[in-house]
Structures are given as structure tokens and as C-alpha cells.
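1. below are the sequence and a predicted model for it; my questions follow.
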Amino acid sequence: GQVQEKETAYLAEIIAKVNDLFEGELSDDDQLIYVNNVIKGKLLESKTLVQQAANNTKQQFANSPDLSNELMNAIMDALAAHSTMSKQALESEKVRSGLRDILLGPAQLYEALRERSEGTGLR
């Protein structure tokens, strides 16, 4: 239970800090996925940052110009990837149908929605 509590606290901290950065109608999930999955995931792919993290203190790493450059690259890559996928999904019934199949299959959308409804008493 303690690992899950730490993870929940960690995610809540991310959401609180990201709320201060972005404006507009963004859900907590939108913000969390963008920062903790998309941007962090792209940064984890950087061999330069892996090497710098291994060889520097956190403070030295935080001040690295490479971190700033890689962050900008990650943001641009995420925008391009999401834009490309969204454009294809908007323009193609086949892609939307495939997304629906994935969501109802391995992504377990229905099951996740049922689980949420149980917590809110909507049934």
C-alpha cells in the first residue's frame, strides 16, 4: 500500500505544479499524460541526457543547456506526432474504427468506465 500512496502523492504533485503552468480547459489526466508520459518518455530516449544524468549531480544536470535543448525537441516531437495521428484519425473512418477496436479491446475502455461508475454510484 505504501508504494501506491507514494505514487499517488507523486502524481498529485505533478498535477499541482502543471496546473500552475498551463491555462485553459485541461483535465488532470491531460496534463499528467502530457508531462509524465509524453514529454518524460521522449526525454528518456535521449542518449545525451542518459549520459549526463549518469555523470553529473542533479543540480549540474538541471543547469545543462542540453536539457533545455532536448526538452524543446521533445515538445516539438510530441506536437508533430500527436498532430499527425489526430489528423489521420479525423480524416479516416478506418483509423477511427481501429481506435475504437483498440479502446474496446486491449485498452479496456469499457471496463475502466464501469469501474468509474461504481465509484460514483451512477448505476
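-> Ah, there it is. Residues are numbered from 1 along each chain as shown.
2. from here on, contacts and neighbour counts on C-alpha atoms
-> Fine.
3. which residues sit in contact with Ile14?
-> By Cα atoms under 8 Å, 6 or more residues apart in numbering, Ile14 lies in contact with 32, 36.
4. before we go on, here's another structure to hold up against the first:
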Amino acid sequence: MRDKHKAALDEIIARVNQLFIGELTEGDKLLYVNNAIKGKLLECETLIEQAVNNTKEQFGNSPDLDARILDAVMDALSAFTSMSRQALESERIRAEIKSILLGPGRLYELLRQQRSPSVSDA
């Protein structure tokens, strides 16, 4: 199951890399498509109903899907812009983000895991 999940993420990354240009990391692109956009679409009752009651091809041809993707893009822009603006304007919010990243976000531990085991901590 883990290999299937990794293969799906690898395919998403490869395909999204072909879509966007500019100073964007693979992580930026993956977060945008696989989390922000897909997350919004997964909340849509209309799309849930259509997925349950149609073939994948029929679902893919739905004008509702196209409209909801556009809505999700606009919602993501609004949400990320709002959160970024708030974080830029508030030292308290940045401090809390730092606390979350160092606590449950496990930033320190994950960064240490990025280092190859053959490299010393010198």
C-alpha cells in the first residue's frame, strides 16, 4: 500500500512539474494540487454524488467538476493569501507557527532525517 501511495505521489509531482513555472519547489506544487485543490474538491457534495453515480469518464466530463476546480483555485488563493497576510503582520502568529512546527509539526526531527546517515553531525 505504501509503494502504491508513493507511486501516486511521484506521478502527481511529475505531472504538476510540467504545469507550473517559476520559483516553486516540488513541495509547493504538490501541496497546491494534492492538498489545497483536491482537499476543497473532496468537500463538495455535488462531486461526491456524481462520483458515486457515474463512471470515471462521465465524472471527468462533468461541467460541475470544471466549475468546482475553478472555485477551489479561487478559494485556495483567498485562504493562502489571507493566512500569509496575517502571518506577515503578526509576530504572535509567526511565534505560534514556530511553536507548532517545533512541536507537533516535528520540523527539527524531520530536518535531521533529511541528512544522509553517512554524514556526521560535525
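-> Good, I have the coordinates. Predicted, not measured: the structure shown is a model, and the values here were computed from it.
5. quick check: buried residues in the longest helix belonging to structure 1?
-> The helix that spans the most residues within structure 1, counting by DSSP state H, is helix 65-91. Using 16 or more other Cα atoms under 10 Å as the test for burial, helix 65-91 of structure 1 gives 67, 70-71, 74-75, 78, 89.
6. to which residue of structure 2 is Asn56 of structure 1 aligned?
-> By TM-score structural alignment, Asn56 of structure 1 lines up with Asn54 in structure 2.
7. what number of residues lie near that match?
-> 12 (other Cα atoms under 10 Å).
8. also Ala62 of structure 1?
-> Counted with other Cα under 10 Å, Ala62 of structure 1 comes out at 13.
9. and if you look at Gln31 of structure 1?
-> For Gln31 of structure 1, the count of nearby residues is 20 (other Cα under 10 Å).
10. with Arg106 of structure 2 instead?
-> Neighbours around Arg106 of structure 2, by other Cα under 10 Å: 12.
11. what's the counterpart of it in structure 1?
-> Aligned partner of Arg106 of structure 2 by TM-score structural alignment: Gln108.
12. next one: Leu24 of structure 2
-> Match for Leu24 of structure 2 (TM-score structural alignment): Leu26.
13. so how far is Arg116 of structure 1 from its match?
-> According to Cα to Cα, to the nearest Å, Leu26 of structure 1 stands 19 Å off from Arg116 of structure 1.
14. Gln4 of structure 1 now?
-> 18 Å.
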